[in-house]
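Q: Give me coordinates for this.
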Amino acid sequence: METSLARDLMSDEEWAFFERFILSVRAPNGRKPTNHRLVLDGIFWTARTGAPWRDLPEEFGKWSSDYRQFRRWTLAGLWEGTMDALNQSGAVPDALQMIDSTVIRAHHQAAGAKGGLRDRVLAAQEVALRPRSTSASMQPACP
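A: Just a heads-up that it's a prediction; the model follows:
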C-alpha cells in the first residue's frame, strides 16, 4: 500500500495566509518562481518530523533546494513576520510557544553523575588499576 503525503499538506486557507509573506520577501531577480507552496510543505514536513534535510521525500523536490529556500526565508525574516501575524490574529492560543535548541540550556548538574567528570574519570582509573590475577595465597590444590 502506497502512502501519500497529501494528507499532511497544508490547506488552501493555510496557504493563503503564508503566500502573502512569501511573495513579500521574494527577490525580483527575474528567475521563474518555484512552487513555493510545495517548498513550504517540505519545510513543514522537515520541521514536523525532525528528519534531516537529506531525508526529505522526493515529492517535495530536491532537499537542497528546499533547504536553500528555507535559509533565504530565514535571513529575510519571513518566520518572524508570520509568527507576529499569527500572534496578532488570535488564530493561535496564547499558550502556544515555539522552542528550538538555540534557547535550551541544561543546568550544569545535568551533565552527569554527582561529582562531575573528574570524579568519574578517577573512579574509572581506580577500576582499571585493580589487580586482575589471583593472589599468591590462592594457589591451586593440585601439584
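
Q: use CA for all of it now, contacts and neighbours both
A: OK.

Q: Contacts for stretch 26-38, please.
A: 15, 19, 22, 60-61 (Cα atoms under 8 Å, 6 or more residues apart in numbering).

Q: swap the cut-off to 6 Å and go again
A: residue 60 (Cα atoms under 6 Å, 6 or more residues apart in numbering).

Q: Quick check: end-to-end length of that stretch?
A: Across stretch 26-38, the terminal residues are separated by 15 Å (Cα to Cα, to the nearest Å).

Q: Here is the second sequence; please produce its structure so I can put it next to the first one:
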Amino acid sequence: MDPYRDINDEEWQRIAPLLPELRPRAELRGRPLANTRSVLNGVLWVMYSGATWSAMPRKYPSYQTCHRRFKVWYASGVLKRVTALLFGAASEELCTLMEARMRTHPGPEQKRPDADKARDIAPAIYKPTPATPLPSSPFAFGSPFKHAA
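A: Here you go, the predicted model:
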C-alpha cells in the first residue's frame, strides 16, 4: 500500500453518500458534532498505520469520537464499503488486519465450560510443601540500639 494520506475532494464526493448522516441534536446543548470527513480520515489513519487510537495526531477529532464512529460504521458494514471504494483489492487486507486487532469479549454462551471444571479440580491437585517455621522476631539477634534494662 502507498503511504497514508487524507482523502481528497474527489474521493470524498464518491464516498460521502455511503456514510450515514448524523442528525443534529434537538437541544442546542453539548458539543457540536465532529466533521464526518475528518473523523473518517482519523479512522483510516488508525487502520492504515496500525497505531492505537490514543496515538492519533491532533489534526483529527478526538480519538474517542473516531473510535465510537468506527464501531458504528464497522457494525453496519459501511466501513467495508468505504474502504473497498477507496482502496479496491487492498481493502480486504486492511479490514482483515483491523479485525485481528479488535478486542472481542466473549458472551455468556461463548464462555468455556472447561474453565469451571479446572477451577474445581485445582484445589485437589495443589499440595503445598510444609513451611519451615519463622523465627519469633526478625530482630531476635542482639541489636546495638537496644538498651539493657
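
Q: Just the TM-score for the two chains, thanks.
A: Once superposed, chain against chain, the TM-score is 0.51 (TM-score structural alignment, normalised by the length of structure 1); 90 aligned residues with a Cα RMSD of 3.0 Å.

Q: Which parts of structure 1 are helices?
A: 12-25, 36-49, 63-75, 78-89, 116-129 (DSSP state H).

Q: Please work out which of those is packed deepest.
A: helix 36-49 (a mean of 17; mean count of other Cα atoms under 10 Å).

Q: how much does that one stray from structure 2?
A: By mean Cα distance after the TM-score superposition for structure 1, the fitted helix 36-49 of structure 1 averages 0.7 Å away from its aligned residues in structure 2.

Q: separation between residue 8 of structure 1 and residue 61 of structure 1?
A: Applying Cα to Cα, the value for residue 8 of structure 1 to residue 61 of structure 1 is 16 Å.

Q: okay, those two: which has more neighbours?
A: Applying other Cα atoms under 10 Å to residue 8 of structure 1 and residue 61 shows that residue 61 carries more neighbours, namely 14 against 10.

Q: Trace that one over to structure 2, please.
A: Counting by TM-score structural alignment, residue 61 of structure 1 corresponds to residue 61 in structure 2.

Q: Would you check how far apart its match and residue 88 of structure 2 are?
A: Shown here: residue 61 of structure 2 relative to residue 88 of structure 2, a distance of 26 Å by Cα to Cα.

Q: Please apply the same query to residue 124 of structure 2.
A: 57 Å.

Q: Pick out whichever of the two has more residues nearby.
A: A count of neighbours by other Cα under 10 Å puts residue 88 above the other of residue 124 of structure 2 and residue 88, at 11 against 8.

Q: Just tell me the aligned range of stretch 117-137 of structure 2 in structure 1.
A: Alignment note (TM-score structural alignment): stretch 117-137 of structure 2 is unmatched in structure 1.

Q: In structure 1, which residue is most central in space?
A: residue 50 (4.8 Å; Cα atoms, centre = their mean).

Q: Contacts only, for that one.
A: Counting by Cα under 6 Å, 6+ apart, residue 50 of structure 1 has no contacts.

Q: and of the helices of structure 1, who's closest to residue 56 of structure 1?
A: Closest to residue 56 of structure 1 of those is helix 63-75 (Cα to Cα; 5.7 Å).
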